[in-house]
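> sharing a model that was predicted from the sequence below.
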Amino acid sequence: MAHGLRPVGIDFVENAPVRLVFTHEISAAPDAVFRALAEDVPGWPQWFSAVASARPTDGGREVRLRGGTRFEESVIEAEPSESYAYRIDVTNTPGARAWIEEWRLAPAGTGTRVRMTFALDGTGLFRAVARLARPGVGRAFHDAMTALDRRLADRDPAGPASG
């Protein structure tokens, strides 16, 4: 059953009880990565294998993961080529109480260093499971970044370094 989560602000990313932080460098430029994250919401399943469907909504997104997890999200930060963050407002994830996912983009040579932070709070069991899931979530993030980089390179006939 879906339930509403506590509405937290972007500062929650730094002070959440559970923070899962992952980084990966890709050859695509920050502006291309930002567009894939923030503007091509329906394209997420093409590069993030955990995502079954994603669609933009008024001020946010609706996302379904493989396995049945659902999210209704509000975009709380969208700075082109720099950051994209959304708060989970409603989910069917048991025990979740507050949740933000933040993507930070930084130039890395001709490419981008992508840092993703999962900022979470919930019941004791939810927090423990989130911490135990770190290795699997990290692999999923790494695989998604590799697939996104390939996807963006395929879309740019001049190569990933062009803008």
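Yes, it's here. Numbers count the residues shown, from 1 in each chain.

> when you work out contacts or count neighbours from here on, use the C-alpha atoms and nothing else.
Noted.

> my read: residue 105 touches residue 82, true?
Yes: look at residue 105 against residue 82 with C-alpha atoms under 8 Å: they come within range, at 4.7 Å.

> more neighbours, these two?
Using other C-alpha atoms under 10 Å as the criterion, residue 105 and residue 82 rank with residue 105 on top: 25 against 18.

> next one for the comparison:
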Amino acid sequence: MTRRLSPVGLEFIESAALRLVFTRELSAPPEAVYHALAVDVMAWPTWFSSVTRCRPTDGGKGREVLLKGGTRFRETILAAEAPERYAYRVDETNVPGPRALVEEWRLVPAGAGTRVRWTFAADGPAPFRLSLRIGRAGLGRAFRDAVTALDRRLTQSEA
């Protein structure tokens, strides 16, 4: 069953009832990381193991994402500011619980590489928020593994 989420904007990243923030440094430059996040979206499954399909929709204004286990998202791109920021809002999902969900990727030069900060901003009933707090370590591990795989992919393509 498809559920429509609230059409929140970028301000939700700061005002969400629940914000999970993860940071990691990569050796790849911000331009390469941004390209992988925002331009080469169909390649997400090659480095983000939870993602089985990711494709642009609406002429690049949105995305459709399928995760392992069958979770689906239809998203709207809220910010595509190369090479610093990529953010999107989940508009529809088949997952019960969330009322609003925005993810933001911030990229900052760090030496010859990039500091990546991923913010997962969400709202929903208390049991949903609690499940995300409990699952924080798993989300953090998924983020760490994904950006490590992305960095490996990007630095190998430079060689």
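That came through, no problem. Model, not experiment: these values are computed from the prediction.

> who touches both of residue 105 and residue 82 of the first structure?
Residues touching both residue 105 of the first structure and residue 82 (C-alpha atoms under 8 Å, 6 or more residues apart in numbering) are 30, 34.

> could you pull out the helices in the first structure for me?
Remark: helices assigned in the first structure by DSSP state H are 12-15, 30-34, 44-47, 124-132, 134-155.

> mind checking the ones you listed for the one nearest to residue 109 of the first structure?
Set against residue 109 of the first structure and scored by C-alpha to C-alpha, these come closest in helix 30-34, at 10.7 Å.

> show me the contact partners of that closest one.
Contacts of helix 30-34 of the first structure (C-alpha under 8 Å, 6+ apart): 80-84, 105-107, 111-112, 152, 163.

> starting at the chain centroid, how far to it?
On the basis of C-alpha atoms, centre = their mean, to the nearest Å, helix 30-34 of the first structure is displaced by 14 Å from the centre of the chain it belongs to.

> mean deviation of that helix from the second structure?
In the superposition with the second structure, the average deviation recorded for helix 30-34 of the first structure is 0.3 Å (mean C-alpha distance after the TM-score superposition for the first structure).

> name the nearest residue to residue 98 of the second structure, ignoring sequence neighbours.
residue 124 (4.5 Å; C-alpha to C-alpha, 6 or more residues apart in numbering).

> surely the one you found and residue 95 touch.
No: using C-alpha under 8 Å, residue 124 of the second structure is not in contact with residue 95, being 11.5 Å away.

> quick one: map the residue nearest to residue 98 of the second structure onto the first structure.
Using TM-score structural alignment to pair residues, one finds that residue 124 of the second structure aligns to residue 122 in the first structure.

> what about that match, distance to residue 26 of the first structure?
32 Å (C-alpha to C-alpha, to the nearest Å).
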